[in-house]
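Student: Here is a sequence with its predicted model. Questions after.
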Amino acid sequence: MRLSKLSLAMMAVFGGGICAEAMALDLYVDAKTKQIFAEPGPGRTKLGSFEKVEDTAAQKAEMQAQKAEAQAQKAEIAQIREDLALKNNELKALDEHIKDPKFSELELSEKGIKFESKDGNFEMAINGRMQVDAQMNVKDANTTTGSTPNSTQQLADGANIRRARLGVEGSFFKDYEYKFEYDFSRGNGSVAAGITDAYLNWKGYSNLGVKIGSFKEPFSLEEATSNRWLTFIERNMAVNSFSDNPNAYKTGIGLSWTEPRWTVTGAVMTEPVGGGWAYSTSKNGNSVCTNAGCTTTVVVNSNGDNNRNGGSGDMGWEVTGRVTGLPWYEDKTKFLHIGASGSERFMPNNLGGGANNMAYTAAVNSNVDRTSILNTGTLPLGSTLTRMGGETALLYGPFSAQAEYIQTDISNSSNATNARFADGATLSGYYGYVSYFLTGESRAYKAKTGAWDRIKPNRNFDGKGGLGAWEIAAGYDHLNLNSAGINGGEASTAKFGVNWYPHSHFKFMANYIHVLDVQQANTTLGGARGASWDGGNLDMFEMRGQVDF
């Protein structure tokens, strides 16, 4: 059979296509550009011949399985990424929660262990103090009479925890301050009686403070100074008798205005938290002590109750104020401080009987045996007690001097109880002392309170040349609780002290107290024990170790 030329051409083309598919494909690479070509050309080098191979069914299945596995892994990775993103957001939120209030960061400041928010809206500090005291009596009774005093007529040697306080203080929204403090050494069986500060203070204006709650009455320089910064172990007799012993922490509302060089503070206050502000005298549990053989017992906050009940009577109240200023001020180590305090206190005649009465008492600067050698006995209910005080202090580098005078006038109303006391009695006391820092420091002054503040040594004690701060002091004080039928007694003391501050938060004190001629003729209150102190010259050595934060 003959084929036409057209048929031959068509067969050739068709056959060539089939052969092209079956034939290997030659590939060439350009030496310069590294591009791949299917045809030869100048500068191209043959890579080789490549034959197309069809995928088998097994290969296709394997590829599909690999593809499915890859997709599954991709989905798993996506889920992991999503989970990580959620965890990351949670961590960021937690981090912001922690970092914003700064609760993860602690700071030891002058206010204690302090927590503070980044924006300053919230602040809280945990503070505390512990004072461990000891007393050794060189002469502990009146031996000038020639008689041997019995155990009840002597001061006792020993040691105790004078104060053990823990509290929190701070602010919220910048304008509101708060403080709560509890003294575990002063409860005397009543939980509430251990509360010292428990107040809120608004300071929306930088100079103005409005305080509500339980806080210290604004009276006296030495009372306004924290017991942590006192020069001597115990406050002087006049301050102890007229302010501290009746409990300076009372419940009320106070206003204060402070400037860099002067302060004005006032308060309207009732009784201390935990019961009456009073003392009582008793014999064998009786509230009235009238015979010569009875024993005087001082009871602080004797109610043991924070509320009124059972005919306990109305609360007494007082208005108290204090003004301070710096008439001469060169710098923070050279200035003169002056101040005045005043108080009007009224005790209603239904205050609740002898257990809630008021009495002025005083120990003779003793810190462990705090026997009230001077004691007015309970004052008449219905009386008005008017206190007045003047204060001054000079600071000149390492040298300082301080003095105060306090007077209390007692006015009886027409229906005042207890005819033993005449109307118009005046009780008074004063003190003065000087101190000097051998290591060159100066006492620190806080203008906001018009009182002394924390001592910071120039060099802390470190055993490598740092000695801490060393201070010596000498003072004299006098208290007279005899007037218009009130025979509370009279005494003077001379004292010498050495203080060592190894660190601003640690303090060690040593005092030598010499009591000059106690005049205690009140046999009605003290009986044989009271008479045993009359004419006595006592000597005692006292020590204190203190830590605060």
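Tutor: That came in fine, so what should we check first? Residues are numbered from 1 along each chain as shown.

Student: only C-alpha atoms for contact and neighbour calcs from this point on.
Tutor: Noted.

Student: Tell me which residue is most central in this structure.
Tutor: By C-alpha atoms, centre = their mean, the chain has its centre lying nearest to residue 127, at 4.0 Å.

Student: list the contacts for that one?
Tutor: By C-alpha atoms under 8 Å, 6 or more residues apart in numbering, the contact list for residue 127 reads 111-113, 166-169, 548-549.

Student: how many other residues sit next to the residue lying closest to it once chain neighbours are set aside?
Tutor: Leaving aside its sequence neighbours, residue 127 sits nearest to residue 112 (C-alpha to C-alpha, 6 or more residues apart in numbering; 4.7 Å). Neighbour count for residue 112, taken as other C-alpha atoms under 10 Å: 19.

Student: Roughly how far does residue 432 sit from residue 394?
Tutor: Per C-alpha to C-alpha, to the nearest Å, residue 432 is found 11 Å from residue 394.

Student: where does the biggest helix by length in the chain sit relative to the chain's centre, distance-wise?
Tutor: Using DSSP state H, we find that the single longest helix of the chain is helix 57-99. Centroid displacement of helix 57-99 relative to its chain, using C-alpha atoms, centre = their mean, to the nearest Å, is 53 Å.

Student: now stretch 206-220
Tutor: On C-alpha atoms, centre = their mean, the centre of stretch 206-220 falls 15 Å from that of its chain.

Student: now stretch 160-179
Tutor: With C-alpha atoms, centre = their mean, you get 4 Å for stretch 160-179.

Student: for comparison:
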Amino acid sequence: MKRTAPRLLAAAIIATLANQAHADVALDVIGDYEVSFEGLVQADGNWYNNDVVDLNGSSGNDGKDSEFEMRRSELVLKGKGTMFDWVIGYDAKANKWLDVNLKWKLGSNYVQVGQFKQVNSLEELSSTKNNDFISKAMVTNTFGISRRLGVTYGDGGKNWGYTANVFGRELTRNLGQGPGFGGRFYYAPIVGDGSLLHFGISAVDYDTNSDTQRWRIRPDADLATARLIDTGNILNTDRNRTFGLEAAWVGGPFKVQGEYMRTTTTRTNNTSASDWSGDSWYVSGLWNLTGETWGYKGGTPTTPLPNDPAAGMWQLGIRYDDANLNDGAIKGGDEHNITVGVNYYWHSNFKIMANYVAVSSSKFSSAAGANVSDDPNIFETRLQFFW
């Protein structure tokens, strides 16, 4: 068991309680830039009720069905100016760079250079500190592309926008690789006080790494060391092409959100093997029990602060997500999960989350000569401190 994460989080909470909490720390005005400092600390705990596969089997926990770990420790320095914005972010837990880029603002449009989140996932583009559930949906973790080095051009208004970009590898070496390009367009026919209807489409196309591609998915548990569905290595691959659809609706304290993505991995010309295709999707619903509603910015719903900071904001959520990695001779398996959760935001800096995940998966076993079901249950918690 790793005990440093809870201790570090407790120390951060105690230190902050001694002072007035704020959502971010304004440092100074340097030149034309308002410079601020932000941070995010998350500590997670997972408890597994295994079925067939030991979801924690390779973690060295002596057979224990639980895992505790610092999930993120992010430090972000930002500068906001009249013509340019810049950001430098680093995750000390994962030892990797986050957003590191410069944005040139040209009226309603902009050009951005550096490392930034790519455009093919509504959930990925939303702020990590305001995730509706502890683990992002399977479609986001599988087919969504996070941060890459590149250049993007974007334009938009209050209720519409588009981006087009080219990208390469991640800034941190030995992580995401494969140059490509992508784009996203969104439109919200309804944007008002407590009302939203949003639609979006996206596409990315990028090279596979070393002509090999592997698709595998954790069962909505970020600390799990095993995957229940897995294509294995697909050889002689050329490119991955992912198309996505997204939608969101807000009515007062209620939000419904969903995404669908389909990916095709094409083969090189020197093989007769067929291309592979798989898909994944989710639908989720969230209810702010304390009455708050959502905002809208840059094509994503934004989470509010509590109406009463001392009392906090309570949320109830439910999500159904599905993934299918079977295609032809490649039997990667299929999985569908139900997640129910409760979130509590206190003041501007603290969040407590609890999720229960019911997993239902099936994958072909060559030893059994048939599909084998594996249906574990997982209980998850998260303590979060951010400023």
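Tutor: The structure has been received and is ready for your questions. As the structure is a prediction and not an experimental result, all values here were calculated from the model.

Student: From the contacts of residue 127 of structure 1, pick the one nearest residue 83 of structure 1.
Tutor: residue 113 (38.7 Å; C-alpha to C-alpha).

Student: Relative to residue 548 of structure 1, how far out is the closest one?
Tutor: Residue 113 of structure 1 is 11 Å from residue 548 of structure 1, by C-alpha to C-alpha.

Student: residue range for the longest helix of structure 1 in structure 2?
Tutor: Counting by TM-score structural alignment, helix 57-99 of structure 1 lines up with no residues of structure 2.

Student: Do you have the helices of the stretch 1-150 of structure 2 handy? List them.
Tutor: 4-17, 122-125, 138-143 (DSSP state H, counting those that start in this stretch).

Student: Those into CSV, with extra columns for mean neighbour count and distance to residue 342 of structure 2?
Tutor: Formatted as CSV, the helices of the stretch 1-150 of structure 2 follow (neighbours: other C-alpha atoms under 10 Å; distance: least, C-alpha to C-alpha, whole Å):
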stretch, mean neighbour count, distance to residue 342 of structure 2
helix 4-17, 14, 20
helix 122-125, 22, 18
helix 138-143, 22, 19
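
Student: The counterpart of residue 73 of structure 2 in structure 1: neighbour count?
Tutor: By TM-score structural alignment, residue 73 of structure 2 lines up with residue 164 in structure 1. Burial of residue 164 of structure 1 is recorded as 17 neighbouring residues (other C-alpha under 10 Å).

Student: ok, and the closest non-adjacent residue to residue 164 of structure 1?
Tutor: Residue 164 of structure 1 sits nearest to residue 130 (C-alpha to C-alpha, 6+ apart), 4.5 Å away.

Student: and that neighbour, what does it touch?
Tutor: By C-alpha under 8 Å, 6+ apart, the neighbours of residue 130 of structure 1 are 161-165, 546-548.

Student: show me what contacts the residue nearest to residue 127 of structure 1?
Tutor: 125-128, 549.

Student: re the thing from before, kindly reformat the helices of the stretch 1-150 of structure 2 as CSV containing distance to residue 55 of structure 2.
Tutor: Output for the helices of the stretch 1-150 of structure 2, formatted as CSV (distance: least, C-alpha to C-alpha, whole Å):
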stretch, distance to residue 55 of structure 2
helix 4-17, 21
helix 122-125, 25
helix 138-143, 16
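
Student: Residue 195 of structure 2: which of these is closest?
Tutor: helix 122-125 (18.0 Å).

Student: what range in structure 1 does the closest one sit on?
Tutor: So helix 122-125 of structure 2 sits over residues 221-224 in structure 1, by TM-score structural alignment.

Student: mean shift of the matching stretch relative to structure 2?
Tutor: Compared with structure 2 after the fit, stretch 221-224 of structure 1 shows a mean deviation of 0.9 Å (mean C-alpha distance after the TM-score superposition for structure 1).

Student: distance between that stretch and the chain's centre?
Tutor: That offset, for stretch 221-224 of structure 1, works out to 17 Å (C-alpha atoms, centre = their mean).

Student: just stretch 264-283 of structure 2 next, same as before
Tutor: 23 Å.

Student: does residue 391 of structure 1 really touch residue 326, like I thought?
Tutor: No - assessed by C-alpha atoms under 8 Å, residue 391 of structure 1 is found out of contact with residue 326, at 11.9 Å.

Student: returning to that earlier point: quick one: map the residue nearest to the centre of structure 1 onto structure 2.
Tutor: Per TM-score structural alignment, residue 127 of structure 1 is aligned with residue 38.

Student: Look at residue 113 and residue 548 of structure 1 and report which has more neighbours.
Tutor: residue 548 (19 against 16).

Student: what sits against the counterpart of that one in structure 2?
Tutor: With the correspondence set by TM-score structural alignment, residue 548 of structure 1 lines up against residue 386 in structure 2. Shown in contact with residue 386 of structure 2 (C-alpha under 8 Å, 6+ apart): 23, 38-41, 129, 349-350.

Student: Sort out which of those are in strands and list them.
Tutor: Members of these lying in strands (criterion: DSSP state E): 38-41, 350.

Student: related to what we said a few turns ago, how far away is the residue nearest to the centre of structure 1 from residue 178 of structure 1?
Tutor: Counting by C-alpha to C-alpha, the gap from residue 127 of structure 1 to residue 178 of structure 1 is 13 Å.

Student: Mutual contacts of these two, please.
Tutor: In contact with both residue 127 of structure 1 and residue 178: residue 169, using C-alpha under 8 Å, 6+ apart.

Student: How many residues are close by the counterpart of residue 161 of structure 2 in structure 1?
Tutor: By TM-score structural alignment, residue 161 of structure 2 lines up with residue 263 in structure 1. Look at residue 263 of structure 1: counted by other C-alpha under 10 Å, it has 20 neighbours.
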